[in-house]
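# Provided below are the primary sequence and the corresponding predicted coordinates.
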Amino acid sequence: MDYFKSPAFTTRVEELMAQNHVPGLAIAVVQDNETASAGYGHASLEPSVPCTADTLFDIASSSKSLTAASVGLLVEDEGYPEIQYDAPMSKLLPEDFVMPSVEYTEGITVDDVLSHRTAEKYRHDLSYMGPRAAQPDDARSVTRNLRNLPAAAPLRAKHIYCNMMYTVATHLIEAKTQQPFSAFLEQRLFQPLRMTSSSLQPARARERGLGDRIASGHRWDKATSTHEAFPPPDCPEGQGAGSVVTSANDFIRWVGALLRREAPISEEVYRGLVRLRSFPDPDARGLEPLTSPDLYAAGLEVHYYRGHAVVGHDGAIPGFRSKFFFLPGSGFGAVVLGNAEGAGAAAATLCRALVDAAIGVPEADRPAKGKGTEKKEKKNTDKAKEGELSKRETERPPQVTPLSAYVGSYWNPGYRSFAVQVKDDKLFIDGTDRSMGFTLVFDHVADQTKYGARFKDEHEEEEEDPLDAEFVFENGKAVKMGLRLEDAIKELIWFEREAGS
């Protein structure tokens, strides 16, 4: 606590914000029954709005701890005796929870859903439709679409992070309690913990008159040295996996409840949340000194540092990053919320510094202060990269087949329809109606059928490695399109051209 309140900590926060181009950070800490908090920088740059500990942020995947706790409350509740961690999901949701094979359908349990052991892949995020779609998804439709999405590995063979399974968990809650997940959160968690500014979805926060406290997300444009600002998105189709909007002052109450087993978090609920279930990285690649491999519990990650258990989670969506942790043995915890991609690196560095201070690591044994930037600058300048791209363009075989032969709508049961268009003399897919909006730009690679599709998230940089893409022709016209939307699945995901397109 003393370190958090010191001028040295404030200086470090400001340094990291500048290094990582973060407009605003909000931080709160808890030590036993004492809390403290502060805001730094700006919640919004235009207009200029200061960031405070009451500024509201989309905390993305840090929300998963609340979803897992919601399930844990039902496990403890005698009114729902059928909901147990080892209960098969297909028995709880017999009409809705159907996987691509009987083995997965009958074998996946509540525990598997909460610990990312279902063998689904997170990039299936691109399969569900956001509010801008003609037919948006919800928790039930996301659950029912599982039957159309191939698994990436044998059941429980590996930890594969899967957002949609947390949305499936909220469908279970809604089906059993007969109330929206947002109402369940408010009644069972937010109200008892006096998290009076917390909501599910930005729209709900605005409905409650809290819109002027919501931070803008930001993307740093290196070419112009400016920030692009945008609001956090509403993602009802992704509830449970993310989309909780909260403040540092509110969320530290949640951390304190976990530390103190404060109602509604009983000892039994807590033990269900922190029980170790899976290994995200069994090879322990890049393991830092004095640190154990990460372990996944239920909506919480656990590792050991210098003999101390560190429990928490982080979150990331375009324009926002969050991180929280607590030390069960030391009664200390912290929350760091930021409104730019670079806030992730800043939060990681600050959380390590707070852990070191809480457990009494001598200054000489702490990491050098030069660390903590989002990523190392690449050796090539932007101009050099552009030159390399131009060189690759000239080396590619020419596009001979008319682009009109590829244009049309292509259908896959799990991913629904993708419309291939022409934009700037390139084949192009606009996927901004998806939950995690994106675009694909196709570059010809070989045989007029093989392409590299450059993937770009809304508001974030284009991915460096293009996706494999392929077309199958009949009678001079493309009739199938394959896209490698899942790195862990060897085969392309195939789409059939829709009749009449």
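Received the coordinates, thanks. Just so you know, these numbers come straight off a predicted model, no measurement behind them.
# Only C-alpha atoms from now on, for both contacts and neighbour counts.
Noted.
# Surely residue 235 and residue 204 touch.
No - counting by C-alpha atoms under 8 Å, residue 235 does not reach residue 204; the two are 11.4 Å apart.
# Second structure for comparison follows:
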Amino acid sequence: MPDPQDPISAPKMSRRKWLAAGGLSLLVACGALAFHFRAATPIADLTSAHAPVPPPIVLPTKPEDWRGRIDYRALDQRLADLTAQHSMEGLAVAVVEDGRLSFVQGYGLTSAKDGEPVDAHTVFRWASLSKTVAGALTAKLAADGLLSLDEPLDTFHTTLRLPRDAQRELTVEALLSQRTGLPKNAYDDRLEDGQDPAVIRHALGDVPVACAPGRCHTYQNVAYDTITEILATRTHEAYDQTVQRRLFQPLGMTSATIGQAGLVGAAHWARPHREGRILPMSEAYYRVPGAAGVNSTIVDLAVWMQAQMGLRPDVLPPAVLDSAQRPRIGTAAPYGRAPFAREIKHAGYGLGMRSFTYRGHRVIGHSGAVSGYRSTMMFDPATKTGIVMLWNSDAGLPFRFQAEFFDRAYGLPFTDWLDLKSVSDRRLAQARHLRLRETDEAG
């Protein structure tokens, strides 16, 4: 599974543009949408095992419900323009401002072939954003005394073998902060070819090292998913059951599931796309659920972001969040190909969680990319303001939009990070070049 890229996009057909510009006005026409969502003021005296599902509230899907410092009407128009690009299909967005859910909107379609409009009920894949769940869950179980982050991996008798038997000394903390010493994305190709993750993990012992274990950050999926084996040895249940019982159910994330069946079994789910074409579903990365197995609606992803902001201490106490979010090692700036990457400084990686500064402000989150799906969650822990986005294409443009969002949130002058005109011009130039080449070949 590659790191999120930034492919070229171009204008969509008129039907897509019309849907994008309309946003969710089509989608919640039946009136106020009642949906579980946590209030900004948490109930601190509940245990995570018994925290009730919050009462339903009206989601801010209409302009009259958009309140805050951010100009949400301008934000909505910008997102509509983004979704009208050729590389896009559907997009769901939610904003939390000052800890309060302030904006929920859907754009485009769930499928290029007779698809429904994307709305607050549409289920997408999280892809690698799922790593934040594994990291937070491990920190939570460590706080509960079920394991120690300092325990060597060999203690758990997993299928992972590292070069020079480094699993004998490498800790759980090092595994989740991507410090295995393996080459980046080691044997992802074997996973995509259908091999059993347990078999692949055993074979990792024979690969050349990128660095001494614990000394550098090299992003992994197959190795990272070893955490599911580790947790199962202490909880005595499957990883997805532990996630549901300890996190999703207490948070009221009723749409959140782990595995392909949870996606395709949803009443309203987004199909994967590339450049307007529907792609076949791929199960490969669902077989490493700790790395990339989660699905949900945009609202439940916003619930997860609120919990990461510290608004649900009954489920994720401050010490657990600090453990999960605190960077253990420096990394290259994420979104390295995007224009706004030059504004990113001090990038680091915690337990399945990235952090960096953007124009002087600390930002926390993660993104994800699998075939036909992308995802991102980024928030400022100081202001408790952030954005989550889920979309069903390989497009990279929404990653750029995060920078525009934070510029608006911080009251900074507008910077055209999306650069949609340039994107469209490049797309048209490519199309003209292709037509000329076809004409030459025909002659």
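Cool, the structure landed. Bear in mind that the values here come from a model prediction, so they are computed numbers and not experimental data.
# Could you get me the TM-score between them?
In this superposition the chains share a TM-score of 0.75, using TM-score structural alignment, normalised by the length of the second structure; 365 aligned residues with a C-alpha RMSD of 3.0 Å.
# For residue 235 and residue 204 of the first structure, indicate the residue with more neighbours.
residue 235 (25 against 17; other C-alpha atoms under 10 Å).
# Could I get the full set of strands for the stretch 1-150 of the first structure?
24-31, 34-44, 49-50, 57-58 (DSSP state E, counting those that start in this stretch).
# deepest of those strands, which one?
When you average the neighbours per residue for each of the strands of the stretch 1-150 of the first structure (mean count of other C-alpha atoms under 10 Å), strand 57-58 leads with a mean of 32.
# circling back to that earlier point, now the strands of the stretch 1-150 of the first structure in JSON lines, please, with extra columns for distance to residue 17 of the first structure.
Converted to JSON lines, the strands of the stretch 1-150 of the first structure look like this (distance: least, C-alpha to C-alpha, whole Å):
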{"stretch": "strand 24-31", "distance to residue 17 of the first structure": "8"}
{"stretch": "strand 34-44", "distance to residue 17 of the first structure": "8"}
{"stretch": "strand 49-50", "distance to residue 17 of the first structure": "14"}
{"stretch": "strand 57-58", "distance to residue 17 of the first structure": "16"}
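# Relative to residue 337 of the first structure, which of those is closest?
strand 24-31 (5.2 Å; C-alpha to C-alpha).
# Contacts for that closest one next, please.
1, 4, 17, 35-44, 51-53, 55, 247-249, 252, 255-256, 331-340, 343 (C-alpha atoms under 8 Å, 6 or more residues apart in numbering).
# repeat that with 7 Å
1, 35-43, 51-53, 248-249, 252, 256, 331-339 (C-alpha atoms under 7 Å, 6 or more residues apart in numbering).
# Mind checking the strands of the stretch 1-150 of the first structure for the one nearest to residue 66 of the first structure?
That would be strand 57-58 among the strands of the stretch 1-150 of the first structure, by C-alpha to C-alpha, at 13.6 Å.
# and the closest one, which stretch of the second structure?
Aligned by TM-score structural alignment, strand 57-58 of the first structure corresponds to residues 124-125 of the second structure.
# need the helices for the stretch 151-300 of the second structure, in chain order.
Remark: helices assigned in the stretch 151-300 of the second structure by DSSP state H, counting those that start in this stretch are 172-176, 188-192, 197-203, 226-235, 239-243, 249-251, 260-264, 289-292, 298-308.
# now those helices in JSON lines, with distance to residue 276 of the second structure?
JSON lines is the format used below for these (distance: least, C-alpha to C-alpha, whole Å):
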{"stretch": "helix 172-176", "distance to residue 276 of the second structure": "35"}
{"stretch": "helix 188-192", "distance to residue 276 of the second structure": "23"}
{"stretch": "helix 197-203", "distance to residue 276 of the second structure": "31"}
{"stretch": "helix 226-235", "distance to residue 276 of the second structure": "35"}
{"stretch": "helix 239-243", "distance to residue 276 of the second structure": "32"}
{"stretch": "helix 249-251", "distance to residue 276 of the second structure": "35"}
{"stretch": "helix 260-264", "distance to residue 276 of the second structure": "20"}
{"stretch": "helix 289-292", "distance to residue 276 of the second structure": "24"}
{"stretch": "helix 298-308", "distance to residue 276 of the second structure": "22"}
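# List just the one of the ones you listed that sits closest to residue 211 of the second structure.
So among the helices of the stretch 151-300 of the second structure, helix 172-176 is nearest, using C-alpha to C-alpha, at 13.3 Å.
# Good, we can wrap up now.
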